[in-house]
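> For reference, the sequence and a predicted model appear below.
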Amino acid sequence: MNRLLIQPVANTEAERNRNKTLHKDVPFSESPFRSKLADGELAALERLHPDGRARFWGTRPFLDKAMRQVELGDVALFAWDKHIRAIGEVGVSFRNQAFADELWKEPGDADSFVNVYSLITLDEEVEIPYQDLADVSDGRLSGPFQSGRVVRDEVLVRQVLEGLGRRAAEVAEAGDKYVESRLEQGLVVELENFLTSEVTYGRTARDVTVHRAESLLMTEYVKAHSDLEFRRLRSAAGISDMYVLRPEGAEIIEAKGGFTRERVRQAVAQLLHYAPHRPKDVEVVRLTALFPARPDNDGVKFLHDLGIDCVYRSVPGRFERLEAPAARRTHMKPVWNDNVPE
């Protein structure tokens, strides 16, 4: 299950702090920040933010208990001026007052932040009125928001994230562009760099996914299948999430950060686009859509009708595969390989 963080950023101090760490990257691997991080905290940050820079936010001690449950893939809604004005996805979450003070505290501040989290992605272009949030939550989340809150009700979180709809895809796209930009610069983006164990990212929802979620989910999947060699597939259609070479041919895998019908349709579209553009020496024998939780029955049937396997995260580090009928796969292979007789 994922959590939803409501983060008011409305008073003078909060506005000052968001300009320090929410609207610009913090070079956490450099002085004076690095010395305030424990070795494990630094290592975790460097796994998710290999360039040594990240956006950060935090909470005060009254949220200690709730923040201990916050983890990778949880979604933060940043609220000010009567709107949700930024949506982010939690990366590394930890309690470290010294680091928090280095980030935010100034002379005259009456209180300290103690809980800190990095953001894997942040969409700063949103403008969602409080009323919209109230509507999608059936009135359970309505502004003005005076203090931070961690929502742990799985049904409510899913309802809100799905209700916010299109925003999720926008943030996910930003994460995808980050990965692609690093590849285009010739930098190595190893799948192993993008994980902890989230991903409860059964994360539910869709999503306001904020997106690096797909990379995080992929990485957990890679770690759960250490006997296989995973690669990225470059083609005229773009860069696929992963493919695996097996003796009988290639399996192309597309990971999605949510598991709604829209996400299923996105996975299908991308798989069917990637497959015919594979390298000519690679025969595609299996297409697989990877999700953080099980799509509904209609979603699974849609995949299976096209010969596509459905794999989903059942518990941390474990994945279940719902195989498409063999006859469907056989029927679709000529399509995947652009080998249909004319």
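Ah, there it is.
> C-alpha from now on. contacts and neighbour counts both.
Noted.
> if I look at the most centrally placed residue in the chain, how far off is Gly108?
When C-alpha atoms, centre = their mean is applied to the chain, the residue found nearest the centroid is Ala213 (1.9 Å). Note on Ala213: its distance to Gly108, by C-alpha to C-alpha, to the nearest Å, is 39 Å.
> got it, and Asp138?
In this view, Asp138 and Gly108 are 40 Å apart by C-alpha to C-alpha.
> Show me which of the two is the more surrounded one.
Asp138 (13 against 6; other C-alpha atoms under 10 Å).
> and the closest residue to Thr209 other than its chain neighbours, which of the three is it?
Once flanking residues are discounted, Thr209 sits nearest to Ala168: 4.9 Å by C-alpha to C-alpha, 6 or more residues apart in numbering. When classified by DSSP: H, G, I helix; E, B strand; the rest coil, Ala168 comes out as helix.
> can you check Tyr274 too?
Relying on three-state DSSP, one would call Tyr274 helix.
> Just give the number of residues close to it.
So Tyr274, with other C-alpha under 10 Å, has 25 neighbours.
> adding another structure so you can compare the two:
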Amino acid sequence: MPTVVIQPSLGNPDARRHWKDTMVRPVPLGRIDAALTEELRQEFIRMHPDNEARFWGMTANQDKGVDKLRTGDVVLFTGANHVQGIGEVGLVLRNAAVGDLLWKPHPDRGSYHNVYSLKSFTFTQIPYAEIWALPSFNTGDNFMGARFLTGTKADEILTGLDITTRTAAERERSAQQAEVERAAKVLGFVADEALHVESTEYVHPGGRMTVNRFEALLVRRYREHLGVETRRIRCDAGVTDMAIGTDDDLEIVEAKSNTSRLSVRTAIGQLLDYGYHIPGVRTFTILLPAQPEPSLESLCLRLGITLVYLDSEGHFTRCEAARGARVAMAALLAPLLEQATV
């Protein structure tokens, strides 16, 4: 699992200057060429074939944390009560000469000799409140000082903010290729022919991170519509989009950005997975940006899953599954939960 760094980037003059100089727009690699060995120069070119990259740096007081960084780790650049951008770590090096070509040394702590490039990056405006809503974080935390998160907290950031890194996508595609090759061999297919499946390809969108914001915005709008306290619950199946009610009478809401059959099927599966792992779930709800086609609506209601969707005027419509269907779904999962916890 990637390490997630929470990196203040606007809180003091040095940080704001670094943000402006090496983050607002990519830096030509020629700017650091004089400090690179030929081997390191080739590494940068392989990682950044456009011959430019965004950079961040840290002084010696962050050596221990930077020692954990690897290609594919995720950085949340924070400031002004928002996540201002999300980046994926590219090359990591401890090199004062490179740091000094990018930033003026700190008057007390010296060179920003911990340097990392960003393999991909996207600007964002994510309120801190969306992180505070995650189970392991606290309301009012202003994220002062760099933090290197692993384990549960890192996983909650990645799943809760719906972040997909380029590295993770490439690894997934590689794993899919390996599975196809194994299956092709067993079934007697020609591997090259079996691998020609466009849907398995990952096209990197111009060095940008993939951060799904629409679902979070839809959830926020629905929360405002409800006017009640909601929360998010973490379990082995992930982090819920929304949970409403008490521990013994929960409604779990899963939001999707479109009404396609694939999205609705995925939401159904996620809700069942949450219901398996979270005690006390009594209502399963899918939140959509529009009314789905009749067959999907009927499928959800017959399964005991409630639908909530935006109508053409921007109002939320709730199609409640029959009480009997909802009770049956909860009862179906409850014994499985008891077996899983024995």
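Nice, thanks for sending it over. All values derive from a computational prediction rather than experimental measurement.
> contacting residues around stretch 122-131 of structure 2?
81-87, 137, 139, 142, 157, 160-161, 208-210 (C-alpha atoms under 8 Å, 6 or more residues apart in numbering).
> Mind checking which of the residues you listed are in helices?
In this view, these that belong to helices under DSSP state H are Ile157, Gly160.
> In PyMOL, select just the buried ones from the contacts of stretch 122-131 of structure 2.
In PyMOL, a selection of the buried entries from the contacts of stretch 122-131 of structure 2 looks like this (16 or more other C-alpha atoms under 10 Å):
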select buried, resi 82+83+84+85+86+87+142+157+160+161+208+209+210
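> if we can go back for a sec, please list all residues in contact with the residue nearest to the centre of structure 1.
Gly73, Ala172, Val199, Tyr201, Lys256, Gly257.
> For these, name the two members farthest from one another.
Ala172 and Val199 (14.9 Å; C-alpha to C-alpha).
> quick one, which of those two is more surrounded?
Neighbour totals were compared for Ala172 of structure 1 and Val199, and Val199 leads with 29 against 25 (other C-alpha under 10 Å).
> Give the equivalent position in structure 2 for that one.
Taking TM-score structural alignment, Val199 of structure 1 has no aligned residue in structure 2.
> which residues sit against stretch 94-108 of structure 1?
Residues contacting stretch 94-108 of structure 1 (C-alpha under 8 Å, 6+ apart): 17, 20-21, 32-33, 36-37, 41, 58, 68, 112-117.
> can you check stretch 36-46 of structure 2 too?
In contact with stretch 36-46 of structure 2 (C-alpha under 8 Å, 6+ apart) are residues Leu29, Asp33, Asn51, Leu91, Val98.
> With structure 2 overlaid, how far apart is the longest strand seen in structure 1 on average?
With secondary structure taken from DSSP state E, structure 1 has its longest strand at strand 83-95. Taken over the aligned residues, the distance from strand 83-95 of structure 1 to structure 2 averages 1.0 Å (mean C-alpha distance after the TM-score superposition for structure 1).
> what's downstream of that strand, the next helix or strand?
The helix or strand immediately downstream of strand 83-95 of structure 1 is helix 97-104, counting by DSSP states H and E.
> excluding its backbone neighbours, what's nearest Cys319 of structure 2?
Nearest to Cys319 of structure 2 is Leu307, by C-alpha to C-alpha, 6+ apart, at 5.1 Å.
> what's the matching residue for the one you found over in structure 1?
By TM-score structural alignment, Leu307 of structure 2 lines up with nothing at all.
> Tell me if I'm right that Leu307 of structure 2 and Leu296 touch.
No. Here Leu307 of structure 2 lies out of contact with Leu296, judged by C-alpha atoms under 8 Å, at a distance of 10.0 Å.
> Of those two, give the one with the bigger neighbour count.
Leu307 (23 against 16).
> Quick one: list the elements packing against the helix or strand that one falls within.
Counting by DSSP H and E, the element that carries Leu307 of structure 2 is strand 305-310. Contacts defined by 3 or more C-alpha pairs under 8 Å, 6 or more residues apart in numbering; DSSP states H and E place strand 305-310 of structure 2 against strand 281-288, helix 294-302, strand 316-319.
> to the chain's geometric centre, what's the distance from the second one?
It stands for helix 294-302 of structure 2. Remark: helix 294-302 of structure 2 is offset 29 Å from the chain centroid, using C-alpha atoms, centre = their mean, to the nearest Å.
> Equivalent analysis for stretch 215-234 of structure 1, please.
Worked out by C-alpha atoms, centre = their mean, stretch 215-234 of structure 1 lies 15 Å from the chain centre.
> Identify each buried residue in it, please.
Ser215, Leu216, Leu217, Met218, Thr219, Glu220, Tyr221, Val222, Lys223, Phe230, Arg232, Leu233.
> how near is Ala168 of structure 2 to Thr285 of structure 2?
For Ala168 of structure 2, the distance to Thr285 of structure 2 (C-alpha to C-alpha) stands at 29 Å.
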